[in-house]
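Participant: With the input below, show me the fold.
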Amino acid sequence: MAEVSTKQLIKEFDFKILNNEDEVAYRSITTSDISRPGMEMAGYFTYYPAKRIQLLGKTEMTFYSELSAAEQKDRMERLCTYDTPAIILSRGMDAPENLIIAADAVGMPILSSPLTTTRLSSQLTTFLESHLAPMTAIHGVLIDIYGIGVMITGSSGVGKSETALDLVRRGHRLVADDSVEIRQEHDGVLVGRAPDLIRHLLEIRGLGIINVMTLFGAGAVRNYKRIGLAIDLETWDQKKQYDRLGLDEETIKIFDTDLPKLTVPVRPGRNLAVIIEVAAMNFRLKRMGINAAEQFSERLSHVIEEGDKEEF
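Facilitator: Just a heads-up that it's a prediction; the model follows:
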């Protein structure tokens, strides 16, 4: 299961720790959902989502200030559990004494941010959804071609990295070579990136490992990209019938997402970089409602119908 450490969250958002750091245990966050414990402040803890980050804004703290001393102590003790990763106060508010005592007792960090509650909640959710999304790794290359994330797959030695190098020389941007880490951040949204160890690196047989950013500049690389199209390179098989019109639409399933897929046969003399570049442009046209294959099929059907009419 993917998880994010509270310590990682503190570093990412530059949170200030309000209680005793020596007593804090940096727990794992396993859900992207953020809880604003309004009902809990009123005393209703039956369905308290203790494993979520608890976000206290001006509304919750104003209500808290109107409670009796005994109720204030009770609410904070029940909010702070051994399962709760952290309680965050927005707008730079100070933590009440009862909250600090209760948090120190269970080793839970109390954090503070100057951001408004709504903005902080939005940024936290986006960050956690990105880092807690389901992840898989696929052997291949990911290139940003005219704004389309194109994942190139195929057997070892078929020419994926060499094609990627040619595409980079043509002005496109490398995201990952050899291994593509793919996360499904939302329904139908796959985002690919390179593992940290091989980021910006490209392996060319006979040449070795090259640093694309050093050779071609920062504009030749991207850290991540949404994947829109998969292209599988395979050695040309004379016995196999390949699609010549483009009417057949294949897909590859990754998590719950069906990704459009093209199969491109490889043999000497074919310029794969140009073919893949045109495939990306044609994919963009299809998304805009322009499908050359369907238009040709309609014209062909029209010509056949006109020919049949002339015979009669």
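
Participant: For the rest of this, base every contact and every neighbour count on C-alpha atoms.
Facilitator: OK.

Participant: Which parts of the stretch 51-200 of the chain are helices?
Facilitator: Listed from the start of the chain, the stretch 51-200 of the chain has helices (DSSP state H, counting those that start in this stretch) covering 58-65, 69-79, 97-106, 117-132, 160-169.

Participant: for the fourth one, packing partners?
Facilitator: Going back to what we said before, that points to helix 117-132. Under the contact criterion of 3 or more CA pairs under 8 Å, 6 or more residues apart in numbering; DSSP states H and E, the helices and strands touching helix 117-132 comprise strand 4-5, strand 34-35, strand 53-56, strand 179-186.

Participant: And the contacts of it?
Facilitator: 2-4, 30-34, 55-58, 90-91, 113, 183, 185 (CA atoms under 8 Å, 6 or more residues apart in numbering).

Participant: Next: the third one.
Facilitator: Taking contacts as CA under 8 Å, 6+ apart, the residues outside helix 97-106 that touch it are 18-20, 23-24, 72-73, 76-77, 80-82, 109-110.

Participant: Now do the buried residues in that helix.
Facilitator: Burial within helix 97-106, assessed by neighbour count using 16 or more other CA atoms under 10 Å, is assigned to 99-104, 106.

Participant: One more: the longest one?
Facilitator: Applying a neighbour-count criterion of 16+ other CA under 10 Å, one finds 117, 120-121, 124, 128-132 buried in helix 117-132.

Participant: on that earlier part again, so which of the contacts of helix 97-106 wins on neighbours?
Facilitator: Among those, residue 109 has the most neighbours (other CA atoms under 10 Å), with 29 neighbours.

Participant: check contacts around it.
Facilitator: The contact partners of residue 109, by CA under 8 Å, 6+ apart, come to 17-19, 21, 24-26, 85-87, 103.

Participant: could I get the residues you listed as JSON lines with distance to residue 272?
Facilitator: JSON lines is the format used below for those (distance: CA to CA, whole Å):
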{"residue": "17", "distance to residue 272": "54"}
{"residue": "18", "distance to residue 272": "57"}
{"residue": "19", "distance to residue 272": "59"}
{"residue": "21", "distance to residue 272": "57"}
{"residue": "24", "distance to residue 272": "55"}
{"residue": "25", "distance to residue 272": "53"}
{"residue": "26", "distance to residue 272": "49"}
{"residue": "85", "distance to residue 272": "50"}
{"residue": "86", "distance to residue 272": "51"}
{"residue": "87", "distance to residue 272": "53"}
{"residue": "103", "distance to residue 272": "60"}
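
Participant: Just the ones in strands from those residues, please.
Facilitator: Counting by DSSP state E, the contacts of residue 109 place 17, 87 in strands.

Participant: Which of the contacts of residue 109 sits closest to residue 293?
Facilitator: Within the contacts of residue 109, distances to residue 293 taken as CA to CA reach their minimum at residue 85, with 54.1 Å.

Participant: I'd like to know how many residues surround the closest residue to the closest one other than its chain neighbours.
Facilitator: With CA to CA, 6 or more residues apart in numbering as the criterion, residue 85 has its nearest non-adjacent residue at 5.3 Å, and that residue is residue 27. When neighbours are defined as other CA under 10 Å, residue 27 has 19 of them.

Participant: Another for comparison:
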Amino acid sequence: MSSFVTVADLVKDNELKVYSGEELLDEKKVTTSDISRPGIELTGYFDYYPSERIQLFGQTESAYSRSMTANNRYKVMLEICREDTPVLLISRAIQPSEELLKAAEEHKVPVIGSELPTTRLSSMITEYLDRRLAPRESIHGVFVDVYGIGILLTGHSGIGKSETALELVKRGHRLIADDRVDVYQQDEKTIVGEAPKILNHLLEIRGIGIIDVMNLFGAGAVRSSSDIQLIINLENWSPDKNYDRIGSMENKREIFDVQVPQITVPVKVGRNISIIIEVAAMNYRAKKMGYDATKKFEENLGALIQDNTNKEDK
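Facilitator: Here you go, the predicted model:
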């Protein structure tokens, strides 16, 4: 889990402009994804001022501050710029006032900006910080994009996850991560997976070694991240185990606070696992669109039983 994001990273990753305090960017840290628009603070009310947040000045805040006298504006800006204030962010390429820059310099608060509209900028930065500050964990497995569905392949080491991913890449699908998948919770319903930087685009095949998928198959064969929508657990076939043959056994795996659908696919000689995974992805998409083949089968079976019962009654 990352407990902070430096303002330097914030500026670099979001292509923001630095108005002042460039020497402070590496030491200033953002610890929360909440963003404050200091509207009421401009009137002088600071009883509940969240100074630890990014302070975002939009058109409204900037216009109101321009209506103040220079002296009052400077006093208010001194109150806004506190020791724990990470940064002042200005939208719409609005030029910061001299009083704002002076107060920020005195209290060692950097001032940055963007050409984006305020609402859009706020959403972009919040999403970025949610992603960077979210709790993270690593899962052993292979993560692939099949028909736009993020599928996490799990199973014991040596079961053939990487080889299956290679076959899927050859069939036109995309690799996201091999061996280790870094995951984080984006919101109440979404888990996102990505590759650790050291393993980005790389795939390990026993007997060959490490291959660079992007170098061998092109940029279209890889993807940086995706939502984890389905987990497929690969395990060796056992004649003593009862596998789901209809699709009525709905299992889920909890990752953080999100329940992710999981199915188990037995592996044995003669089964084409790559094609099975493709079909699983298409079947998952069909269910999301409202068509469930299992329910259709159960309805047909029920109708058949009812029809036979009616014939016997006659």
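
Participant: picking that back up, need the helices of the stretch 51-200 of structure 1 in TSV (columns: distance to residue 223 of structure 1).
Facilitator: What follows is those, written out as TSV (distance: least, CA to CA, whole Å):
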stretch	distance to residue 223 of structure 1
helix 58-65	37
helix 69-79	38
helix 97-106	38
helix 117-132	14
helix 160-169	15
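
Participant: Nearest to residue 278 of structure 1 among the ones you listed would be which one?
Facilitator: helix 160-169 (11.4 Å).

Participant: mean shift between the closest one and structure 2?
Facilitator: Its matched residues in structure 2 lie on average 0.6 Å from helix 160-169 of structure 1 after superposition (mean CA distance after the TM-score superposition for structure 1).

Participant: and that helix, what does it pack onto?
Facilitator: Packed against helix 160-169 of structure 1 by the contact rule (3+ CA pairs under 8 Å, 6+ apart) you find strand 141-145, strand 148-154, strand 173-176, strand 201-204, helix 272-287.

Participant: Looking at these, which one is packed in the most?
Facilitator: strand 173-176 (a mean of 29; mean count of other CA atoms under 10 Å).

Participant: neighbouring contacts of that one?
Facilitator: Contact with strand 173-176 of structure 1 is made by 141-145, 164, 167-168, 192-195, 198-201, 212, 219-225, as judged by CA under 8 Å, 6+ apart.

Participant: Repeat the analysis, applying 10 Å as the threshold.
Facilitator: Counting by CA atoms under 10 Å, 6 or more residues apart in numbering, strand 173-176 of structure 1 makes contact with 139-147, 149-151, 161, 164-165, 167-168, 192-195, 198-202, 212-213, 216, 218-225, all of which sit outside it.

Participant: Map residue 202 of structure 1 onto structure 2.
Facilitator: Aligned counterpart of residue 202 of structure 1 in structure 2: residue 203 (TM-score structural alignment).

Participant: quick one: that match from residue 180 of structure 2, how far?
Facilitator: Using CA to CA, to the nearest Å, we find residue 203 of structure 2 at a distance of 11 Å from residue 180 of structure 2.

Participant: Mutual contacts of the two, please.
Facilitator: Contact criterion CA under 10 Å, 6+ apart; residues bridging residue 203 of structure 2 and residue 180 by contacting each: residue 142.

Participant: what's the helix or strand containing residue 259 of structure 2 packed up against?
Facilitator: If you go by DSSP states H and E, residue 259 of structure 2 is part of strand 258-267. Contact here means 3 or more CA pairs under 10 Å, 6 or more residues apart in numbering; DSSP states H and E; on that basis strand 258-267 of structure 2 packs against strand 149-155, strand 191-194, strand 230-236, strand 251-255, helix 273-288.

Participant: go again using 8 Å as the cut-off
Facilitator: Helices and strands in packing contact with strand 258-267 of structure 2 are listed as strand 230-236, strand 251-255; criterion 3+ CA pairs under 8 Å, 6+ apart.

Participant: Tell me which of these is the most buried.
Facilitator: Relative to the other members of those, strand 230-236 carries the highest mean neighbour count by mean count of other CA under 10 Å, namely a mean of 18.

Participant: Buried residues, stretch 211-228 of structure 2. List them.
Facilitator: Buried residues in stretch 211-228 of structure 2, counted by 16+ other CA under 10 Å: 213-214, 221-223, 225-228.

Participant: Stretch 62-78 of structure 1 now?
Facilitator: By neighbour count on 16+ other CA under 10 Å, the buried set for stretch 62-78 of structure 1 is 64, 72-78.

Participant: who are the neighbours in contact with the nearest residue to residue 183 of structure 2 once chain neighbours are set aside?
Facilitator: With CA to CA, 6+ apart as the measure, residue 193 is the residue that lies nearest to residue 183 of structure 2, at 4.3 Å, once sequence neighbours are left out. With contacts defined as CA under 8 Å, 6+ apart, the neighbours of residue 193 of structure 2 are 143, 181-184, 225-228.

Participant: What separation do you get for the most centrally placed residue in structure 2 and residue 230 of structure 2?
Facilitator: The geometric centre of structure 2, computed from its C-alpha atoms, lies nearest to residue 192 (CA atoms, centre = their mean), at 4.0 Å. When CA to CA is applied, the distance between residue 192 of structure 2 and residue 230 of structure 2 equals 12 Å.

Participant: which secondary structure element contains residue 269 of structure 1?
Facilitator: Per DSSP H and E, residue 269 of structure 1 falls between elements, in no helix or strand.

Participant: on that earlier part again, turn the helices and strands packed on helix 160-169 of structure 1 into CSV, columns for distance to residue 238 of structure 1.
Facilitator: Formatted as CSV, the entries for those read as follows, by distance: least, CA to CA, whole Å:
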stretch, distance to residue 238 of structure 1
strand 141-145, 26
strand 148-154, 18
strand 173-176, 32
strand 201-204, 28
helix 272-287, 18
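
Participant: Among the ones you listed, which comes closest to residue 263 of structure 1?
Facilitator: From these, taking CA to CA, the stretch that ends up closest is strand 148-154, at 9.4 Å.

Participant: Now do the closest one: which elements does it pack against?
Facilitator: Helices and strands in packing contact with strand 148-154 of structure 1 are listed as strand 141-145, helix 160-169, strand 224-235, helix 272-287; criterion 3+ CA pairs under 8 Å, 6+ apart.
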